[in-house]
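Pasting the sequence and the predicted model now:
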Amino acid sequence: MKSIWTATYENNTIKITNTWFSGEQLYVNEVLQDKKFGAISSNLTGHIMNSKNEKELIKATIFGWYKAECILFINDKEVAIKQEK
């Protein structure tokens, strides 16, 4: 089973994926920034460059037992994400 979530933030594309056999991945503009293998939950971190060319921290948490859910934060503020699959 594979789950994919996406978000756009200041012209950056953020994609978070979760698969049973490949683990969880965080991509920013199609570049892999973090990868983990969690049983019930996983925390992923990365960064983006904003419009002022400043680095901003990305945190994503994937959790759930029967259905995977995801929460995304950029600089400690929750950002809306869309589940694609």
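Now that the structure is in, tell me what you want to look at.

contacts, neighbours, all on C-alpha from now
Will do.

helices and strands around the host helix or strand of W5, which ones?
Secondary structure from DSSP states H and E places W5 in strand 2-9. Counting contacts by 3 or more C-alpha pairs under 8 Å, 6 or more residues apart in numbering; DSSP states H and E, strand 2-9 is packed against strand 12-19, strand 82-83.

What separation do you get for the residue sitting furthest away from the middle of the chain and E10?
Computed with C-alpha atoms, centre = their mean, the residue of the chain farthest from its C-alpha average is K52, at 22.1 Å. Noted for K52: a distance of 10 Å to E10, by C-alpha to C-alpha, to the nearest Å.

Structure two is appended below for comparative analysis:
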Amino acid sequence: MVKTWKVNWKGHEILTKNRWFRGEQLYIDGVRCDRRQGLGFTSELRGQIKDAEGSVHLVTAKFRQGSFGTRILCHIFVDDQWVGGDLI
């Protein structure tokens, strides 16, 4: 089973995927930036976006188990500001 979260931030597509028993992946503009394999209660993936002015922005996707361990939640941040995924 695959669950995905997608957000557009200033013209850049940030996509995360969770696959039960196979881990999580972070894509920025279609390029895989980070991945984690295996099972865990929480995990964090990171990547970077370079804007038109040359500034670099840190993208962080935080995964955790939801209530009773039956679902996975994902929170997506850019420069420590929540931009998408499940509500905090």
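That came through fine. Remember, it's a predicted structure, so these values are computed and weren't measured experimentally.

Fetch the TM-score of the aligned pair.
With the length set by TM-score structural alignment, normalised by the length of structure 1, the two chains reach a TM-score of 0.87; 82 aligned residues with a C-alpha RMSD of 1.4 Å.

picking up where we left off before, and the angle for the strand holding W5 of structure 1 with strand 12-19?
Strand 2-9 of structure 1 runs at 170 degrees relative to strand 12-19, counting by axes from the mean of the first three to the mean of the last three C-alpha atoms, to 10 degrees.

what separates strand 2-9 of structure 1 from the chain centre, distance-wise?
Taking C-alpha atoms, centre = their mean, to the nearest Å, one finds strand 2-9 of structure 1 lying 7 Å from the centre of the chain it belongs to.

ok, now stretch 18-37 of structure 1?
8 Å.

Could you do stretch 5-18 of structure 2 as well?
Worked out by C-alpha atoms, centre = their mean, stretch 5-18 of structure 2 lies 8 Å from the chain centre.

Kindly report the same for stretch 71-85 of structure 1.
Centroid separation between stretch 71-85 of structure 1 and its chain, computed with C-alpha atoms, centre = their mean, is 7 Å.

Let me know the distance separating K50 of structure 2 from K10 of structure 2.
Taking C-alpha to C-alpha, one finds K50 of structure 2 at 11 Å from K10 of structure 2.

got the residue ranges for the helices in structure 1?
Using DSSP state H, no helices are found in structure 1.

Look at K50 and K10 of structure 2 and report which has more neighbours.
Neighbours were counted for K50 of structure 2 and for K10 using other C-alpha atoms under 10 Å; K50 has more, 11 against 7.
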